[in-house]
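**Q** A structural model of the following input is requested.
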Amino acid sequence: MLALTRKVGERIVIGDNIVVTLISIKGDNIRLAIEAPKVVKIYRGEIFDAIAAENRQAAVPNDLTELDKLKEMQIKK
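**A** Just a heads-up that it's a prediction; the model follows:
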């Protein structure tokens, strides 16, 4: 991880096409502007974590009896 100190208006450039600019600081909150190509997905951390958890849950079958039935069908052949 790279940790940088920036002042309002200063930028961080990532690769050739992503620019992060510090817009403002108010108390414990900072405001960032991110310029990136539309194909780059940008999520807040908590949203990304929720999506990843939902994807993991969706990958686990809810009813294992259905899988057992499929296994039995394959064995009978």
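**Q** okay, CA-based contacts and neighbour counts for the rest of this
**A** OK.
**Q** show me what counts as buried in the strand or helix carrying Ile23.
**A** Assessed by DSSP states H and E, Ile23 sits inside strand 18-26. Within strand 18-26, the residues scored as buried using 16 or more other C-alpha atoms under 10 Å are 20-22.
**Q** now distance to Arg31 too, for these, in CSV please.
**A** Below are the buried residues of strand 18-26 laid out as CSV (distance: C-alpha to C-alpha, whole Å):
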residue, distance to Arg31
Val20, 10
Thr21, 9
Leu22, 6
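**Q** to compare against the first, here's the next sequence to fold:
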Amino acid sequence: MLVLQRKIGQSIYIGEDIKITIQDISSDKVKISIEAPKEVTIVREELKLATMNNLEALSSSGDSVALLKKMFDK
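**A** Alright, predicted model coming up:
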């Protein structure tokens, strides 16, 4: 993991075409801007985790339905 310190207005690049700029810093928040090609998906971590949890719950509920169906078919 790379850890960097930046000041307001300073930027970092990821690869050739993703630019992250520090816009504002308050006591417990940092506001950033991200410039990236349209084909690059940018998602907040909590939304990605929620999506993964929902997909996991969906797939496990399908297994549960199949198991219940087997039980009732006997």
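**Q** hang on, the earlier thing: superposed on structure 2, what's the mean shift for the strand holding Ile23 of structure 1?
**A** Once the two models are superposed, strand 18-26 of structure 1 sits on average 0.5 Å from its counterpart in structure 2 (mean C-alpha distance after the TM-score superposition for structure 1).
**Q** from the contact counts, what lies against that strand?
**A** strand 11-14, strand 29-35 (3 or more C-alpha pairs under 8 Å, 6 or more residues apart in numbering; DSSP states H and E).
**Q** in structure 2, what stretch matches the longest one?
**A** Okay, so that is strand 29-35 of structure 1. With TM-score structural alignment applied, strand 29-35 of structure 1 matches the range 29-35 in structure 2.
**Q** nearest to Asp28 of structure 1 among the buried residues of strand 18-26 of structure 1?
**A** Distance to Asp28 of structure 1 across the buried residues of strand 18-26 of structure 1 (C-alpha to C-alpha) is lowest for Leu22, with 13.8 Å.
**Q** residues contacting the closest one?
**A** When contacts are counted by C-alpha atoms under 8 Å, 6 or more residues apart in numbering, Leu22 of structure 1 touches 6-11, 30-33.
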